[in-house]
Each structure stands twice: as C-alpha cells, then as structure tokens.
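Asks: Prediction below, plus the sequence it came from.
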Amino acid sequence: MTAARFPRGVLFDLDGTLLDSAPDFVATCDAMLAARGRVPIDPAVLRPVVSKGSWAMVSAAFPDLDAAARDALIPEFLQRYEALIGQHAVLFDGVAGMLDALDAAGTVWGIVTNKPEYLARLIVPQQGWQQRCAVLVGGDTLAERKPHPLPLLHAAQAIGIAAAECVYVGDDERDIVAARAAGMLSVAALWGYRLAEDDPRSWQASVMIDNPEPLHLASTWPISP
C-alpha cells in the first residue's frame, strides 16, 4: 500500500540504482583489453551485466576464455577499476532530487551493495554523501551478501529502524529477493541494469518505478501499514 509520507528508512543498492557506474566499468574493461591487443568492448554488451558483478563483466569482456582464466582476471579488474573509480560514473537523472526529498522528510537512508566495501567507500566522498549516508554495507562486510537478507537486516539495525519500516531499492532480482526475506518493502528500479530476458514483474517488488523522479514524492513510496 502507499501513503503520502516517506518511509522512516530507505536502503539503496549502489550500481544501477543510485550510480550509473557502467562508464567506469567500460573504461576498466577497455584498459584490460588494450593491454592484450584486443578491441574495446561494446558498451551495450557490458551495461546489462553491471549489476551481476565483476565476474559477469569480465566474462562479457573475455567471452572466449574459460571459467578459470576469467577467475584469474578478477584481481586485475578490481585493481584497474579502483584506479579510475568515479572518473566517468554519474548519478542517474533524478537521484539527487530523490535523496534531497528524503533528507528534507527526515528519512534515514543508506547503501547496501554487493560491491566490495572498500570500493563502495571510495564513492561516498566523491558524491558528498559522508554526512548523509547513514550506513554502508558492502558485499564482503558480512558473512553473507544479497540475495541473503543479512546485509539488509544488519543495515536496518545499524540505523535503528525496524526492517518492516524500511524500504529497499534495487535494480536486480536479488535485491528484491533479499528485501522480501528481510521483511522489507521494495522498489524495483527499472532504470538500472538488466538482461534482456529479465522479467521484473516476476520479482514481486512492492512497486516498480521507471525512473527516480516519482520517488521525489512521498505518495510513490510503499509504506507498511
């Protein structure tokens, strides 16, 4: 159900939800490909798999390699990405206004991502979120990562708001699965990264939103009874 008030707490996925980080990852893959005398990757090939993580992106860049060879490239991928993180990434249109609206309403918000925590923490000051982001949980912060509910439950506890009073916003099915398992309402961020065969309607999110603009309004957010 919806009501004309913002949630007490909102937790966000990062890549594909708040941040359009695909350009950074394209640059990372291109540097790796160039070092091996290969042609640059088609951004349209990489973009749909960004939310699937580093292994999926390395696989998109090097589809001819076997699994073991792709695994061996992950450390280089992360190192190159860290060296250029934030140089090309931008917030999705409407995200800044959405966060401003949450701040103005007194909503506490934070980030729960499967991105390694040390990398996610580099992004927070780049966006000026040091005093705004109340909690940050990375994919390696805890013993479990999404779609397990533990990171969401941990974040809710850290901000002192019951899970049932928090909303989780993400662009991947595992985000919605994690929210449901944590007892949180959810927003499927349809502006993010998805494979062509993904069907967000099957994720069973509380609401699906095409872009962040409607989330500037309290009436768009799902609210627990």
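Replies: Good, I have the coordinates.

Asks: use CA for all of it now, contacts and neighbours both
Replies: OK.

Asks: What is the neighbour count of A67?
Replies: Neighbour count of A67, defined by other CA atoms under 10 Å: 11.

Asks: Below is structure B, check it against A:
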Amino acid sequence: MHNFLFDFDSTLADTRDVAVMATQKAYEAKGLAIPSREAVVSYMGVPIEVSFAKMATESLSEAALTDLYTEFRAQYHEAEKLGISLFAGMGATLATLKNQGARLFVVSSKHSVPLQRNLDQIGLGQTFEAISGSDTVAHYKPAPDGILSLLQRFDLDAKQSVMIGDAKYDMQMGNNAGIATAAAMWGAADPASVKAEQPTYLLQTPSELLTIFK
C-alpha cells in the first residue's frame, strides 16, 4: 500500500471520552433524554446528522436537530480542551511513512473545521496531504464519497490505497470504494463488528502500518 486514508476518531486519536461528554451535555442542554455512553460509542464513526436522531427517544423536527448539532459542536469545542490524545506510536509511525514517501490523508465524519483544529491540537496539522470532512461529501459513511473524491483529486491508484479505521463503517466505506481496508483494532469499540467486515489487514498497533507500506 502506498496511499493511506485514515479515519480520525479512535483511529488517529483517542476522542471517545470527549465525544461522549459533548453528546450527553448537548442532549441535556436541550432537555432531551441523555443517551447512554454505550449508545454514543456505538454510533461513533458516522456523522451526527445520522446518529443524533437515532439516539433521541423523542421525534425531533429538523429545526430541533439543527439546534442539537449546534449545541453539540459548542460542547465538543469545550470538551476537546480536556483531552484528545494521539495513540501511542502513531506520531512516529506517520512520520516514518511520510519520510518513506507514503501519501497520507484523513477521511472523517467530522466537519472539516473541527477536524483540522483537532489535528492541529495533537500536532498533526501539517502531516496530511488533504482532509475530507463530512461537510465535503453528498453522502456520509459508509458511502464511498470521501474516498472517491480523494482518489480523483490526487490521481491515486485504488489498488495502492487503504482505508484505516476503527469502526465497521470505515471498513464498509473502503469496500464500497473498491480499496483495501485496515482495521485499527487499538481503537475499536466493537471489535467483532469490525472483524465481520473482513478487513484486508487486521492491525493491533499503529506501528504495524509500516508492515503494509510498499
């Protein structure tokens, strides 16, 4: 593999506690039933535009959902200051891949602005050739839009490209785009569901990414 496309949350960085805290506070602020930690974690990997309506026990109008998204992003902006951390070994692995000529990208369910802010926060702001946020695609994960856009924009060979992620949605997106997949088991909240997608590579640590570079 030569082109590495990374998910962000729970793949590059550990953001699970931040996401849970921001989600629960957003629902609470809007007077809604607060989703359990398990529910929030189970939907990590898909955009809030998909997951929030499903986690709500009430039927919410589009306006109410829009308000909830806005509240979540404000809460996340505060919560992220308390703790987004790069997974052990990830920084060194990315540096080695880049130095050896690998092309690095991010495909995330986050909007592009907070995604870039989070990358800056963990010292990866200049690491990636390009990022693809949920605001840049017509269809969210597991649709392949984010991957296909990068393949086209940067003339990347699909046969030399791999999607790295911690959730089944990442594996499905890679499959739908016709590229290889690598399961980031170090961040997987539901390992069984990830393995069920039969990823091309099953990786236990970030450093194992070096073994699939060609």
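Replies: All right, it came through fine. Predicted model only: the values in this text are computed from it and were never measured.

Asks: Just give the TM-score of the two.
Replies: Comparison of the two superposed chains (TM-score structural alignment, normalised by the length of the second structure) gives a TM-score of 0.81, and 210 aligned residues with a CA RMSD of 3.0 Å.

Asks: Which parts of the second structure are strands?
Replies: If DSSP state E is used as the criterion, the strands of the second structure fall at 3-6, 13-14, 85-86, 103-107, 130-132, 161-165, 180-184, 201-203.

Asks: Any idea which of these gets closest to E62 of the second structure?
Replies: strand 130-132 (24.8 Å; CA to CA).

Asks: can I get the strands of the second structure in TSV with distance to Y43 of the second structure?
Replies: Below are the strands of the second structure laid out as TSV (distance: least, CA to CA, whole Å):
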stretch	distance to Y43 of the second structure
strand 3-6	18
strand 13-14	15
strand 85-86	20
strand 103-107	17
strand 130-132	19
strand 161-165	14
strand 180-184	16
strand 201-203	21
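
Asks: and among those strands, the most buried is which?
Replies: Most buried of those, by mean neighbour count (mean count of other CA atoms under 10 Å): strand 161-165, with a mean of 28.

Asks: Name the surrounding residues that touch that strand.
Replies: Identification of contacts with strand 161-165 of the second structure by CA atoms under 8 Å, 6 or more residues apart in numbering yields 1-8, 10-11, 170-171, 174, 179-184.

Asks: hmm, try it at 6 Å
Replies: Applying CA atoms under 6 Å, 6 or more residues apart in numbering, the contact partners of strand 161-165 of the second structure are 1, 3-7, 11, 174, 179-184.

Asks: can you check stretch 2-19 of the second structure too?
Replies: By CA under 6 Å, 6+ apart, stretch 2-19 of the second structure touches 79-80, 84-87, 102-108, 160-166, 187, 213-214.

Asks: equivalent range in the first structure for that stretch?
Replies: Aligned using TM-score structural alignment, stretch 2-19 of the second structure spans residues 8-25 in the first structure.

Asks: which residue sits closest to the equivalent of A182 of the second structure over in the first structure, ignoring its sequence neighbours?
Replies: Under the alignment by TM-score structural alignment, A182 of the second structure pairs with V187 in the first structure. Nearest residue to V187 of the first structure, sequence neighbours excluded (CA to CA, 6 or more residues apart in numbering): V169, at 4.6 Å.
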